[in-house]
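Novice: fold the following.
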Amino acid sequence: MVTPALRDDRGSATIEMVLLVPAFMLLLMMLVMGGRLALAHQSVQSAASEAARAASLERGADSEDRGLAAAKTFLSDEGLECSAVDVTVDTAGKASEPGVPDQFVDATVACDVPLADLALPGIGGSRSVSATASSPIDTFRER
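Specialist: Predicted structure coming up:
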């Protein structure tokens, strides 16, 4: 016969909570990290589109500068905190003669999203998010 002292369940809920709370917190922080990276990717994609469009619309020789400024302004307006931002605008398509179809301006934006404040084990520092966009150059543009 088993005595009631051997069936005592006191303290089992505490042990379960001690085991489950850290796992739940880790899952919650990973969801926050995924959301932060998804929002950063969306903002970086939009910044690349803005840079390509601004550079393709610029008529003068400062197309690359206009694209760089547009991307950095868009990222600051979005409030995206990047530890490092790299914007590359390729305006080689603008060197073609007017009337040549299928010429594009390409823009690539890369952002290092800081993740150190989440304190996830094995994940520290930052993750790089990058995107590339193209914008067509007007075939019948003037010089």
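Novice: switch to C-alpha atoms for all contacts and neighbour counts from now on
Specialist: Noted.
Novice: what are the ranges of the helices in the chain?
Specialist: For the chain, the helices defined by DSSP state H occupy 12-57, 63-78.
Novice: quick one: contacts for the closest residue to L57 other than its chain neighbours?
Specialist: Spatially, and ignoring its direct neighbours in sequence, L57 is nearest to I137 (7.4 Å; CA to CA, 6 or more residues apart in numbering). Applying CA atoms under 8 Å, 6 or more residues apart in numbering to I137 gives the contacts 56-57, 93-94, 102-105.
Novice: look up how far S96 lies from E142.
Specialist: 12 Å (CA to CA, to the nearest Å).
Novice: ok, back up a step: D117: which of the helices of the chain is closest?
Specialist: helix 12-57 (10.1 Å; CA to CA).
Novice: and that closest one, what does it pack onto?
Specialist: Helix 12-57 sits against helix 63-78, strand 84-90, strand 104-114, strand 126-136, with contacts defined as 3 or more CA pairs under 8 Å, 6 or more residues apart in numbering; DSSP states H and E.
Novice: buried residues in stretch 46-62, which are they?
Specialist: 46-57 (16 or more other CA atoms under 10 Å).
Novice: please apply the same query to stretch 83-91.
Specialist: Going by neighbour count (16+ other CA under 10 Å), the buried part of stretch 83-91 is 85, 87-91.
Novice: list the contacts of that stretch.
Specialist: Contacts for stretch 83-91 (CA under 8 Å, 6+ apart): 51-52, 55-56, 63-64, 67-68, 71, 104-114, 126.
Novice: swap in 6 Å and give it another go.
Specialist: Residues outside stretch 83-91 that contact it (CA atoms under 6 Å, 6 or more residues apart in numbering): 64, 105-112.
Novice: could you also give me the structure for this second sequence? I'd like to compare it with the first:
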Amino acid sequence: MSQQHAAGAPPQRSGGARRHRPSRAGDERGSASLELVVVVPAAVLVIALVTAGWRLWSVRSQVREAAAAGARAASLARSAAEAELSAAAVVDSDLATMRSICTSPVVHVDASAFSAPTGDGDVTVDVSCQVPFTDLLVPMPGALTVEGRAGSRLDSYRGRQP
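Specialist: Coordinates of the predicted model:
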């Protein structure tokens, strides 16, 4: 055993092949650009998904509120035809007031309770519409359908016609 090896120095490899050890400054060369290429698109995608989720939740709440307002208006009508007209007008007005992104709203009113005896029955209003995602910061294809349903008891003290 040689003196160098015994003193704690690493043994020399035979064959003349030496290992190249990069300096500390060179260890992270290129890592910033790699992080930029990987992290930024991932962060943008997460922000886009959060924005789309918020839009979907917001429009779903608006549609439910509009359906409830339409059901209240329909329950105060005197006839089934008047109930359908007033519910549709209130739903459209409510969505416009909230500046909803809801496109192509469809309103269906179940006014069959107007033919029931006084004091019995509910009027239900179903609202559905499309929520587009093509106009977001990161456009996503397509649209989702959201629906809202609400009911209201007919006013038993109001005169009505079937």
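Novice: need the winner for burial among the helices and strands packed on helix 12-57 of structure 1.
Specialist: Mean neighbour count, computed with mean count of other CA atoms under 10 Å, is highest for strand 104-114 among those, reaching a mean of 23.
Novice: where does it end up in structure 2?
Specialist: On the basis of TM-score structural alignment, strand 104-114 of structure 1 is assigned to residues 122-132 in structure 2.
Novice: quick check: the matching stretch compared with structure 1, mean distance?
Specialist: Mean deviation of stretch 122-132 of structure 2 relative to structure 1 after superposition (mean CA distance after the TM-score superposition for structure 1): 0.5 Å.
Novice: need the residues that contact that stretch.
Specialist: 67, 71, 102-111, 113, 143-154.
Novice: kindly recompute the last result at 7 Å.
Specialist: 56, 63, 67, 70-71, 74-75, 101-111, 113, 142-154 (CA atoms under 7 Å, 6 or more residues apart in numbering).
Novice: just to revisit the earlier point, can you redo the buried residues of stretch 46-62 of structure 1 as JSON lines with distance to D9 of structure 1?
Specialist: As requested, these are exported to JSON lines (distance: CA to CA, whole Å):
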{"residue": "S46", "distance to D9 of structure 1": "57"}
{"residue": "A47", "distance to D9 of structure 1": "58"}
{"residue": "A48", "distance to D9 of structure 1": "60"}
{"residue": "S49", "distance to D9 of structure 1": "61"}
{"residue": "E50", "distance to D9 of structure 1": "63"}
{"residue": "A51", "distance to D9 of structure 1": "64"}
{"residue": "A52", "distance to D9 of structure 1": "66"}
{"residue": "R53", "distance to D9 of structure 1": "67"}
{"residue": "A54", "distance to D9 of structure 1": "68"}
{"residue": "A55", "distance to D9 of structure 1": "70"}
{"residue": "S56", "distance to D9 of structure 1": "72"}
{"residue": "L57", "distance to D9 of structure 1": "73"}
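Novice: tell me the one of the residues you listed nearest L19 of structure 1?
Specialist: Taking these together and measuring to L19 of structure 1 by CA to CA, the closest member is S46, at 42.1 Å.
Novice: how close does S128 of structure 1 sit to G93 of structure 1?
Specialist: 28 Å.
Novice: quick one on the thing from earlier: quick one: what's aligned to the residue nearest to L57 of structure 1 in structure 2?
Specialist: In structure 2, the residue matched to I137 of structure 1 (TM-score structural alignment) is L154.
Novice: does R60 of structure 2 really touch V146, like I thought?
Specialist: Yes. With contact defined as CA atoms under 7 Å, R60 of structure 2 counts as touching V146 (5.8 Å).
Novice: so stretch 85-102 of structure 2 matches what in structure 1?
Specialist: Under the criterion TM-score structural alignment, stretch 85-102 of structure 2 matches residues 65-82.
Novice: who touches that stretch?
Specialist: Stretch 65-82 of structure 1 is contacted from outside by 40, 43, 47-48, 50-52, 54-55, 87, 89, 111-114, using CA under 7 Å, 6+ apart.
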